[in-house]
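Visitor: Attaching a predicted model along with its sequence, questions to come.
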Amino acid sequence: MHALLRRALGVAAGAAAVTATLVAPASGAGQADLGTAVRETMLAERGPAASADFDVQALAEPLVEPTRNDQRWAFGTTTIPAPAKEHAGPHTAIFVAHRDAQGWQVELDGTAEFVQAVQQAPTDIVSDGEKQLFARNYENSRTAVTDTGLGLPWAEGVAWWMGGGPHGDSGQSRPYSSLDFSGGNGRVLSAGAGRVYKSCLRNGSGLVRVVHENGYSTTYYHMTGLTDLGDGQPVQYGDYLGQIDVGLPCGGSTTGPHVHFSLLRGDSHTPVDGRTIGGWTFHEGSQAYGGYAERDGTQVGTGGQITNHGRGDGTPTGVVDGGRNSSVNVRSEPKLTAPVVEELPDGSVVRIKCTARGDAVDGVWGRTDLWNQRDVGGWISDGFLYTGSDDPIAPPC
């Protein structure tokens, strides 16, 4: 649908509980119209859902944050800020825009029209890697799957508190697409590989989104200390995204430091009910923030701790624990005299291919001669790897 038609269907922006400021794109002829076109498209296509979620009739003016643009093309994010009410979360979208004789034509992510537009955009506006990602994400989003292939947003083998069971992105809103977590070192990690996009950047906080090839996207809110990766940069499973906090860069509220973790499919939020994430299958309750997570017959409700068991492919994992050291050596063989091939920072997730006995090491938990070979090569002593067990968790090499 073209922007001119969208204007006829636009939702009027009224007095806002949260003041939204347009972030102007780079200067150039006709650029002043870009913000208007993106805002009107966002209100027309996502405004009704935002109004229902926020339970308001008047929405705040959407933010428009272009990250790349020239005279004819633009790419970035747009966000409808949430009102300052309990648990409300902002609505955000990735946009691509093309300027023709009629003005700026805007498409929002999660649609066939968006995929078509990004394929046509020059590579300095949308990279080849992004074009491939958005196409695969859209294609895969049309097939429902129970196991998301995603982990939970912290280190594997570590337990965090589930402070809020399945609930809406704006608290009581439907679908119940979100979960609240806190614990450990507070480092929020990407739930899967993809590309990262940030919006509503204010006061060291923002809304972080990772678009995954498998048809899902995940969002992370309330964090500070955000990753310095630029928009569209690749992220791997377990990469750092931010630190749990109480940031409210685009409205809402929070009662304490945590990450508001949400699941999207296509252009909208999708229920976590019945979905497996991090080895746990989540079930919603009769009310928002209730429900539980289930794994192998064990159920954990709101207020309980759950361990991130990873992406569900069965590969054993451990978390680097250097004790007083900020990093741990990876060696070419299970020997202290073997060359160091890499240094892993404390908190890194290691996927274990197999185990062997080698030189004894005085590790964090005492002396051990057990070594773990990574799935990408290299050996790390079990004395500096938390696996939840003193015994081998992978087959012998």
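Guide: It's in.
Visitor: can we go C-alpha only for contacts and neighbour counts from here?
Guide: Fine.
Visitor: how close does I352 sit to E342?
Guide: 16 Å (CA to CA, to the nearest Å).
Visitor: More neighbours: those two, which one.
Guide: I352 (23 against 15; other CA atoms under 10 Å).
Visitor: does S217 sit in a helix, a strand or a coil?
Guide: When classified by DSSP: H, G, I helix; E, B strand; the rest coil, S217 comes out as strand.
Visitor: Same check on L4?
Guide: In three-state terms, and counting by three-state DSSP, L4 is helix.
Visitor: how many other residues sit next to it?
Guide: 17.
Visitor: That one and G103, how far apart?
Guide: Distance, L4 to G103, by CA to CA: 8 Å.
Visitor: Kindly report the same for A50.
Guide: 26 Å.
Visitor: more crowded one of the two?
Guide: A50 (24 against 18).
Visitor: Grab the nearest non-local neighbour of that one.
Guide: Nearest residue to A50 in three dimensions, chain neighbours excluded: H91, at 6.6 Å (CA to CA, 6 or more residues apart in numbering).
Visitor: distance of that neighbour from P166?
Guide: 18 Å.
Visitor: Which one's more surrounded, those two?
Guide: Higher neighbour count among H91 and P166: P166, with 30 against 24, using other CA under 10 Å.
Visitor: what's the distance between the helix or strand where that one lies and the middle of its chain?
Guide: Here P166 sits within strand 159-167, counting by DSSP states H and E. In this view, strand 159-167 has its centroid 16 Å away from the chain centroid, taken as CA atoms, centre = their mean, to the nearest Å.
Visitor: right, and W280 touches Y292 too?
Guide: No. Judged on CA atoms under 8 Å, W280 makes no contact with Y292 at a distance of 9.5 Å.
Visitor: another structure for you, compare them:
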Amino acid sequence: MLRYRLLYLLIVALLLSSSSPLVVQADRQIPLPVYAGTREQAVQTAVRDQKGVSATATLEVSSITELNGWTFGTVGVFADNELPNVYLYLAEQRTEGWAVAIEYTDLFRAALKRIPRDLLTPEQWATLDYNPATSLQSLIELQNDRSMQISLPWPVGESRYLTQGPHGAQSAALDFAGPANATVHAARGGVAYHACPGAADTHLRIDHGNGISTNYYHLDAITVGNGQAVARWETVGRQGTKVRCQGYVTGAHFHFWITINGQNMPIDGFEFGGWHVSGNCMIRIRDATTRCASVYFTANNTITNEGAIGSGYSIGQGSGREPVFDQAYNRHGGARNLGYPAGLVVWWGNTNPVMIQEYDGGAFGPSLLVYDRNNDPDHLRGVPAYVLRGAFRQYYQSIGGPDSWLGVPTSDEYLNAEGKPQQSFRNGFLIYHGPGNIEARSWPARQDGQWYVEYRNYVHDVWNFQMGPTWVENRFSSSCWVDNAPGSEPGAMRWGVWPDYFTVRWSGRFYFDEGVYRFRAAADDRVYIRVDGNLIIEDREYH
């Protein structure tokens, strides 16, 4: 019996000794420093202690939420010769005072693991820096892959004046001004925090996650709450003249700058909203338009928000045929319907590749501009780019895109004779009958004794027959489009053929008895007539 008891005791001892490190590990928590006084006094002391804030700086402490003895809030920091700052804090009430942690510290990350989950909203949790944060050194990489995604902080389609280039601590801020009561908008979605909530408030910080924040100063009438989630381009206030949380400056405007982990980021060389900051100027990336700071409101310092995000991309960028893409973009209403480029022009397809550029979507939703570059050689040109969107885009992609039997698009979307959406391709066309119901048809085959009629849209030259047809049909009659009167266009705009800038080719196999024949053709542009491949009429003038 003794032998069995010893064995039992040995096993228990081994089990206990193996579990003891778990107990020790569970107790390894970073202790939060406790500060005496009221919550406000404790937080002010903690900010100076943990962030090295000057003893002469003005501190404004506010609470956002309170739950189970914990408080989540903000501290506005206003120091001489510095841009204002906002820090977040977590504070727990204890018998001996307040345990406080200020953000961007190990203490704050430790406190986040102990607070009640409901102390913060899901949006606040998503944007808080509780992982190793983004470094300033990684800024270039962030810009290159558009991860910062910063826009201009005012409405799309509106302009503001650049009134001062990089200035302030670390040369981080730009000054912008607009007409009286011009609104200021979020440069990206996130969570807004106030420096000193209330009527005197003038500084707003919006957190976007990964330690990235945008800042807005000299605001009047801030319209979002402390700790409130905001969307990109949501109104957050108006330009104003306030400084700190009291006092005024002359001339309504607003400061804009970016912080990484609470550090001001030098803004010279940064790209946002499709503009590049270069010294005292901003250069539009898509066309190198340059605007330089001035206290006067002129065209020379006007910055227009075109809806670009981050570095942005220009229309047709990377294609070598930017005017072709630009023509298609403007033909469809520009940014209103297509939005802005979401990337460079790239190749799509293997056996029959085309150039495409994706657009992030205006009224049309996400769309593609498609260009048949391989069939538009430099010595001919003329092939337009076309928009592919919605159900047609989804169906086309599902069957293999340009490598499918349809080939490349040869028209934009249009309404056919039955009033249904339709789009043409090199070898046929698609008809939309309703959700999930797309019909694909081939162009008709040639018939002896009939004219085989092919219409093509063009943008440069009428004789590039390497491009696919926009509309195809067989006809006995050789009559064609007559004049420019509305409704007289080929197919009365029901074929996808444009009212102007199109060409038509009539071809067919006909049998003649031996004899002498006279051929006549009339057109408003150029006429070529061939018989058995031999050119018998060539005229570039009207007949």
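Guide: Alright, I've got the coordinates. Note that the coordinates shown come from a computational prediction; the quantities given were computed from them, not determined experimentally.
Visitor: Need the TM-score between these chains.
Guide: The TM-score (TM-score structural alignment, normalised by the length of structure 1) is 0.63; 289 aligned residues with a CA RMSD of 3.5 Å.
Visitor: More neighbours: W280 and Y292 of structure 1, which one.
Guide: W280 (27 against 23).
Visitor: In structure 2, what sits opposite that one in the alignment?
Guide: Counting by TM-score structural alignment, W280 of structure 1 corresponds to W275 in structure 2.
Visitor: Now for the nearest residue to its match once chain neighbours are set aside, how many residues are close by?
Guide: Closest residue to W275 of structure 2 apart from its sequence neighbours, by CA to CA, 6+ apart: R284 at 4.4 Å. Residues within reach of R284 of structure 2, counting by other CA under 10 Å, total 21.
Visitor: per the alignment, R284 of structure 2 corresponds to what in structure 1?
Guide: In structure 1, R284 of structure 2 lands on R295 (TM-score structural alignment).
Visitor: wait, its match sits on W280?
Guide: Yes. At 5.1 Å, R295 of structure 1 counts as touching W280 under the criterion of CA under 8 Å.
Visitor: if I pick the closest residue to P395 of structure 1 other than its chain neighbours, what's in contact with it?
Guide: Here the nearest residue to P395 of structure 1 in space, its sequence neighbours aside, is C354; by CA to CA, 6+ apart that works out to 5.0 Å. By CA atoms under 8 Å, 6 or more residues apart in numbering, the contact list for C354 of structure 1 reads 372-374, 394-397.
Visitor: same question, Y386 of structure 1
Guide: Contacts of Y386 of structure 1 (CA under 8 Å, 6+ apart): 157, 318-321.
Visitor: That one pairs with which position in structure 2?
Guide: For Y386 of structure 1, no residue is aligned by TM-score structural alignment.
Visitor: any idea how far V341 of structure 1 is from Y386 of structure 1?
Guide: From Y386 of structure 1 to V341 of structure 1 the distance is 20 Å (CA to CA).
Visitor: same deal with G238 of structure 1?
Guide: From G238 of structure 1 to V341 of structure 1 the distance is 21 Å (CA to CA).
Visitor: and if you look at G30 of structure 1?
Guide: Distance of G30 of structure 1 to V341 of structure 1, given as CA to CA: 53 Å.
Visitor: D100 of structure 1 too?
Guide: Distance, D100 of structure 1 to V341 of structure 1, using CA to CA: 53 Å.
Visitor: who has more neighbours, these two?
Guide: Taking neighbours as other CA under 10 Å, D100 of structure 1 and V341 compare with V341 leading, 13 against 10.
Visitor: Please go through structure 2 and pick out the longest strand.
Guide: Taking DSSP state E as the criterion, structure 2 has its longest strand at strand 248-260.
Visitor: got a list of contacts for it?
Guide: Under the contact criterion CA under 8 Å, 6+ apart, strand 248-260 of structure 2 has outside partners 134-136, 172-178, 180, 211-219, 239-243, 264-265, 267.
Visitor: Now that strand: buried residues?
Guide: 252-260 (16 or more other CA atoms under 10 Å).
Visitor: do stretch 74-94 of structure 1 as well
Guide: Applying 16+ other CA under 10 Å to stretch 74-94 of structure 1 flags 74-84, 86-94 as buried.
Visitor: for stretch 142-158 of structure 1, same thing?
Guide: Here stretch 142-158 of structure 1 shows 147-158 as buried, counting by 16+ other CA under 10 Å.
Visitor: so where does A50 of structure 1 fall, helix or strand?
Guide: Here A50 of structure 1 is assigned to helix 32-54, by DSSP H and E.
Visitor: Just the strands from the stretch 251-400 of structure 2, written as ranges.
Guide: Shown for the stretch 251-400 of structure 2, the strands assigned by DSSP state E, counting those that start in this stretch span residues 263-264, 271-272, 275-278, 281-284, 290-292, 302-304, 346-348, 354-359, 367-371, 385-389.
Visitor: want to throw those into JSON lines with distance to N474 of structure 2?
Guide: Shown next, in JSON lines, are the strands of the stretch 251-400 of structure 2 (distance: least, CA to CA, whole Å):
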{"stretch": "strand 263-264", "distance to N474 of structure 2": "69"}
{"stretch": "strand 271-272", "distance to N474 of structure 2": "54"}
{"stretch": "strand 275-278", "distance to N474 of structure 2": "52"}
{"stretch": "strand 281-284", "distance to N474 of structure 2": "50"}
{"stretch": "strand 290-292", "distance to N474 of structure 2": "54"}
{"stretch": "strand 302-304", "distance to N474 of structure 2": "51"}
{"stretch": "strand 346-348", "distance to N474 of structure 2": "32"}
{"stretch": "strand 354-359", "distance to N474 of structure 2": "29"}
{"stretch": "strand 367-371", "distance to N474 of structure 2": "27"}
{"stretch": "strand 385-389", "distance to N474 of structure 2": "25"}
